[in-house]
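Peer 1: sequence plus the predicted model coming up.
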Amino acid sequence: MATRPGTGTPALRHELPPAAVAAMHAQLPTLADDVVAAIVEEVPSYRDAFSGPMGETISDAVELALGGFLILASRGRAADVRTAPAEGSYQLGRGEARSGRTTDALLSAYRIGARVAWRELSTTAVRHGLGAEVLADFAELVFAYIDEQSAAAVAGHTDELATTGRVRQRLLERVANHLLQGSPVDQVVTAAERADWEPPRTLTAVLVPESQVRQLLTALAPGTLQAADAPGLEEGALLLVPDAHAHRRPALLRILADRGAIAGPARPWLDVRASYDRALRARAAGLEVDTEAHLVSLVLDADASARADLRAQLLAPLEGLRPGTAEKLTDTLRCWLLHQGRRDEVAAALFVHPQTVRYRMGQLRELYGDRLDDPDTVLALTVALG
């Protein structure tokens, strides 16, 4: 068996008799219908796809491919005749990817087509006197040709998935960017429709290291968005996870555990920027995994300079004391606030005698007067010393 330059398809050592080739050409319409019928029967995913007018279109395509093969077999000029049928197979593969069918189904169809075609064509060849040696060459050429067409179809399928995946990823990133930039609702909704992305009830912003993105995307909900160039994000990546609220949040936190990630609160999907901003603040504060477990710290540290000013203002009555005394009274005042004035609990927290607490609180009352009974002052001191 020789191989023609420029193609992997072998050429026959012996020419096929013209009468046999003519007979094979004559049977192509019937053979194409038989191939389609066999595929429909044996590959379930093609039953609906090949029904009605679509079945006729596929039958015509099969007839064209088989006609190209017979030209190849009769002339032995593979390089001249395989381009069009191979291009057809390539485009078929792309179409199958767009239809959501797998390469397994596609390759099954080619195998079935090869089997049916060989059975019918070989019968005609024998009937026209082809000897065993020529028939063996013919068989090898049939299956080599089908291999070429299968490879072209798989290449088309792979290219379509890659192209579709890249395009859709860009569209999804555009949705995320609109959400983070606060774009008008109609723009966000339009972007979601173009990306074929169904808006969830809520979105949760999750900051993750770059090294964890791929693994997390396989573990999180399929509709998770990955934001590109999120505003204010200097390192790591931002994922927007759909419907991870209420009883679903613990599952999200288990996935994120030990990954250096931080999850903001669940928010209505159009308000996810608030979740992202909180996650950013939490990471800046050195927190991990769950912002909702650190709400007090986040509130108290929301404006560090304002809190420092508040603390200085409220502790002004202690400025004239010795540093050691001021520190002890400050600690006592903090515990008194946190334990709501229960002297024994304050003493236990400070590891001192209750009488010491009584003495210190007497000092503080002398310094603050009635202000320690004022609800606004108590609230301000609790925030400042919390």
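Peer 2: Thanks, I have it.

Peer 1: from now on I want contacts and neighbour counts done on CA atoms only, so please keep to that.
Peer 2: OK.

Peer 1: list the contacts for the nearest residue to residue 273 once chain neighbours are set aside?
Peer 2: Counting by C-alpha to C-alpha, 6 or more residues apart in numbering, residue 273 lies nearest to residue 180, which is 5.1 Å off, once chain neighbours are set aside. Applying C-alpha atoms under 8 Å, 6 or more residues apart in numbering, we find residue 180 in contact with 230, 231, 272, 273.

Peer 1: who are the packing partners of the helix or strand that residue 123 is a member of?
Peer 2: Counting by DSSP states H and E, the element that carries residue 123 is helix 103-127. The contact analysis (3 or more C-alpha pairs under 8 Å, 6 or more residues apart in numbering; DSSP states H and E) places helix 103-127 against helix 18-26, helix 28-42, helix 132-181.

Peer 1: put together a markdown table for the ones you listed, with distance to residue 295 on each row.
Peer 2: Below are these laid out as a markdown table (distance: least, C-alpha to C-alpha, whole Å):
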| stretch | distance to residue 295 |
| --- | --- |
| helix 18-26 | 78 |
| helix 28-42 | 60 |
| helix 132-181 | 22 |
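
Peer 1: what's around residue 299, how many residues?
Peer 2: By other C-alpha atoms under 10 Å, 11 other residues sit near residue 299.

Peer 1: how far does stretch 81-93 sit from the chain's center?
Peer 2: 32 Å (C-alpha atoms, centre = their mean, to the nearest Å).

Peer 1: could you do stretch 312-326 as well?
Peer 2: Stretch 312-326 sits 56 Å away from the centroid of its parent chain (C-alpha atoms, centre = their mean).

Peer 1: now swap in stretch 102-112 and tell me
Peer 2: Its chain's C-alpha centre and that of stretch 102-112 lie 27 Å apart, by C-alpha atoms, centre = their mean.

Peer 1: could you measure from residue 366 over to residue 289?
Peer 2: 45 Å (C-alpha to C-alpha, to the nearest Å).

Peer 1: and these two? Which one has more around it.
Peer 2: residue 289 (26 against 11).

Peer 1: residue 255 is in contact with the more buried one, correct?
Peer 2: No. With contact defined as C-alpha atoms under 8 Å, residue 289 does not count as touching residue 255 (9.7 Å).

Peer 1: what about the strands in the chain?
Peer 2: All strands of the chain, identified by DSSP state E, fall at 2-3, 10-11, 202-208, 225-227, 237-242, 262-268, 289-290.

Peer 1: so the helix holding residue 123 versus helix 28-42, what angle?
Peer 2: 140 degrees (axes from the mean of the first three to the mean of the last three C-alpha atoms, to 10 degrees).

Peer 1: quick one: the residue lying closest to residue 198 once chain neighbours are set aside and residue 178, what's the gap?
Peer 2: Distance criterion C-alpha to C-alpha, 6+ apart; nearest residue to residue 198, sequence neighbours excluded, is residue 192 at 7.0 Å. Going from residue 192 to residue 178 by C-alpha to C-alpha gives 10 Å.

Peer 1: ok, and here's another one to check against it:
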Amino acid sequence: MIEPLRDVRSYRLPKSVIAPLRQGLADVSVQTITAITMEVPAYAQAFAGVLGHKIERAVQAALGTFLNLVSRPGTDPGTPLASALEGAYALGRGEARSGRSLDALLAAYRVGARVAWRELAAISVNSGQPAGTIADFAELVFAYIDELSAASVAGHADELAASGRIRLRHLQQLAQALVAGESAHVVQAAAERAEWVTPQTLTAILLPERAARSLIDLLDPRTLPLAGALPDLPGTAVLLVPDPQGASRSHLTRLLTGHDAVIGPARPWLQAQLSVERAVRVQQLHTPAPGQVVDTEEHLPELVVSADPAALADLRERALAPLAGERGSAAAKLVETLRSWLLHHGRREDVAAELFVHPQTVRYRMTRLRELYGDRLKDPRWVLALTIALAVPAPDA
């Protein structure tokens, strides 16, 4: 059975063992730094110049703390180690801020432990220490390095988590500024704070919040998510996706299939609010059916004719005035037929196919419409008015 490492906090070495180690501490620190520099490339630059001297002193202090810890008398073993652990924790945070990985840090600890033990053991052997004492000393060295490594790992992880939360908050503030249509200098400042690489365009996507959370990882890493930004559309999230144009837009549509999404137009990134506004208007006109993807580019005519609802209602009332005397169901069928006749340029067979009626029925209805409208169905201005008025179904249709 493998015994666990001894607790470095409670073990003590005699002064006769510690004294020669203290005398050789400076040389051991230099050897440790040299080995780390050679074996861990990520640290080669960090150890250059003035910074190298600072790190050398830090390594020497860490080794000195170890010697203090294993030689101090009394019943309070935690104080010397606490200081070393705080330093190791701070080192881990500093490494994360510098962009160096945890792998490099742990590699440096492994190399440092090996070299420090080799040099310190050589001093102990030269001073005539027995094998049992040297073995105990080796165990304490590696236990101490394990403690420091764990503290640095915790510091590294905490710094990454904290910086990640801060950056996420900055990204959310950037998304809010874009959706709110803030001025260019405000948005650009927010982008700089978030360290966000600006694209040429952004495209707004509206979809349920639950779907946004599952899809965000499939999109461009620069995608900006924003939940709860649309008071009139509760439960709807906004995703601002960089540069989904051309083939990328088709790929985006395929990714969104099955998620009740509305895709806005691509707009210059500082004008992303325009894409959001377009998507909201189409969402209000065409709430996606379950699993459907609605592309605003396919609904431009409806957006145009519905831009002024009151004007459209007045135009519709004027254009359909000749049908005022018709009964409700008969009038509805005539409006339906007139709309299809206009869209199909009078092709009776196409009108019949769309309405699921016999061509003769279309002929009968058009005869009635010509009676009601007279020559106005041949007047280009009236045909234009009717086409616009009937371009989208009436609200109560």
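Peer 2: That came in fine, so what should we check first? Every value quoted in this text rests on a predicted model; they were computed, and no experiment measured them.

Peer 1: superposed, what's their TM-score?
Peer 2: The TM-score (TM-score structural alignment, normalised by the length of structure 1) is 0.89; 381 aligned residues with a C-alpha RMSD of 2.6 Å.

Peer 1: rewinding a little: distance to residue 91 of structure 1 added to the strands of structure 1, as a markdown table?
Peer 2: A markdown table is the format used below for those (distance: least, C-alpha to C-alpha, whole Å):
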| stretch | distance to residue 91 of structure 1 |
| --- | --- |
| strand 2-3 | 26 |
| strand 10-11 | 24 |
| strand 202-208 | 38 |
| strand 225-227 | 30 |
| strand 237-242 | 35 |
| strand 262-268 | 42 |
| strand 289-290 | 47 |
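
Peer 1: which of the ones you listed sits closest to residue 110 of structure 1?
Peer 2: Judged by C-alpha to C-alpha, the one of the strands of structure 1 that comes nearest to residue 110 of structure 1 is strand 10-11, at 18.7 Å.

Peer 1: how big is the offset of that closest one relative to structure 2?
Peer 2: Following the fit onto structure 2, the mean deviation recorded for strand 10-11 of structure 1 is 3.5 Å by mean C-alpha distance after the TM-score superposition for structure 1.

Peer 1: which elements pack onto that strand?
Peer 2: Applying 3+ C-alpha pairs under 8 Å, 6+ apart, we find strand 10-11 of structure 1 packed against strand 2-3, helix 132-181.

Peer 1: chain center to the last one: distance?
Peer 2: Here helix 132-181 of structure 1 shows a centroid-to-chain-centroid distance of 21 Å under the convention C-alpha atoms, centre = their mean.

Peer 1: the first one too?
Peer 2: Centroid displacement of strand 2-3 of structure 1 relative to its chain, using C-alpha atoms, centre = their mean, is 46 Å.

Peer 1: tell me, how many residues neighbour residue 6 of structure 2?
Peer 2: 14.

Peer 1: to clarify, my last question referred to residue 364 of structure 1.
Peer 2: So residue 364 of structure 1, with other C-alpha under 10 Å, has 18 neighbours.

Peer 1: residue in structure 2 matching it?
Peer 2: Aligned counterpart of residue 364 of structure 1 in structure 2: residue 369 (TM-score structural alignment).

Peer 1: do the same with residue 377 of structure 1
Peer 2: Mapped onto structure 2 by TM-score structural alignment, residue 377 of structure 1 lines up with residue 382.

Peer 1: please name the nearest non-neighbouring residue to its match.
Peer 2: In space, residue 382 of structure 2 is closest to residue 376, 5.9 Å off (C-alpha to C-alpha, 6+ apart).

Peer 1: surely the one you found meets residue 384?
Peer 2: No. Contact criterion C-alpha under 8 Å: residue 376 of structure 2 and residue 384 do not qualify, at 10.7 Å.

Peer 1: how about the nearest residue to residue 278 of structure 2, chain neighbours excluded?
Peer 2: Closest to residue 278 of structure 2 by C-alpha to C-alpha, 6+ apart is residue 264, at 6.0 Å.

Peer 1: how close does that neighbour get to residue 307 of structure 2?
Peer 2: To residue 307 of structure 2, residue 264 of structure 2 is 16 Å away according to C-alpha to C-alpha.

Peer 1: so for those two, which sits in the more crowded spot?
Peer 2: Shown here are residue 264 of structure 2 and residue 307; by other C-alpha under 10 Å, residue 264 has more neighbours (27 against 12).

Peer 1: pretty sure the more buried one contacts residue 207?
Peer 2: No. Assessed by C-alpha under 8 Å, residue 264 of structure 2 is found out of contact with residue 207, at 11.4 Å.

Peer 1: give me the neighbour count for the residue nearest to residue 363 of structure 2 when sequence neighbours are not counted.
Peer 2: In space, and not counting its chain neighbours, residue 363 of structure 2 is closest to residue 348: 7.4 Å by C-alpha to C-alpha, 6+ apart. A count of neighbours around residue 348 of structure 2, defined by other C-alpha under 10 Å, yields 20.

Peer 1: what's the counterpart of residue 348 of structure 2 in structure 1?
Peer 2: Aligned partner of residue 348 of structure 2 by TM-score structural alignment: residue 343.

Peer 1: who's in contact with that match?
Peer 2: Going by C-alpha under 8 Å, 6+ apart, the list of residues near residue 343 of structure 1 reads 336, 354, 357, 358.

Peer 1: just checking, the third one touches residue 331?
Peer 2: No. Residue 357 of structure 1 sits out of contact with residue 331 when judged by C-alpha under 8 Å, with a separation of 10.5 Å.

Peer 1: who has more neighbours, the two?
Peer 2: A direct count of neighbours by other C-alpha under 10 Å for residue 357 of structure 1 and residue 331 places residue 357 higher, at 24 against 16.

Peer 1: what about the closest residue to the more buried one other than its chain neighbours, how many neighbours?
Peer 2: In space, and not counting its chain neighbours, residue 357 of structure 1 is closest to residue 347: 6.1 Å by C-alpha to C-alpha, 6+ apart. If you count neighbours by other C-alpha under 10 Å, residue 347 of structure 1 ends up with 19.

Peer 1: I'd say residue 347 of structure 1 and residue 360 touch.
Peer 2: No. Assessed by C-alpha under 8 Å, residue 347 of structure 1 is found out of contact with residue 360, at 10.9 Å.

Peer 1: how close does residue 386 of structure 2 get to residue 28 of structure 2?
Peer 2: Distance of residue 386 of structure 2 to residue 28 of structure 2, given as C-alpha to C-alpha: 93 Å.

Peer 1: which of these two has more neighbours?
Peer 2: residue 28 (24 against 20).

Peer 1: please say which position in structure 1 the more buried one maps to.
Peer 2: So, by TM-score structural alignment, residue 28 of structure 2 is matched to residue 31.

Peer 1: that'll do, ta.
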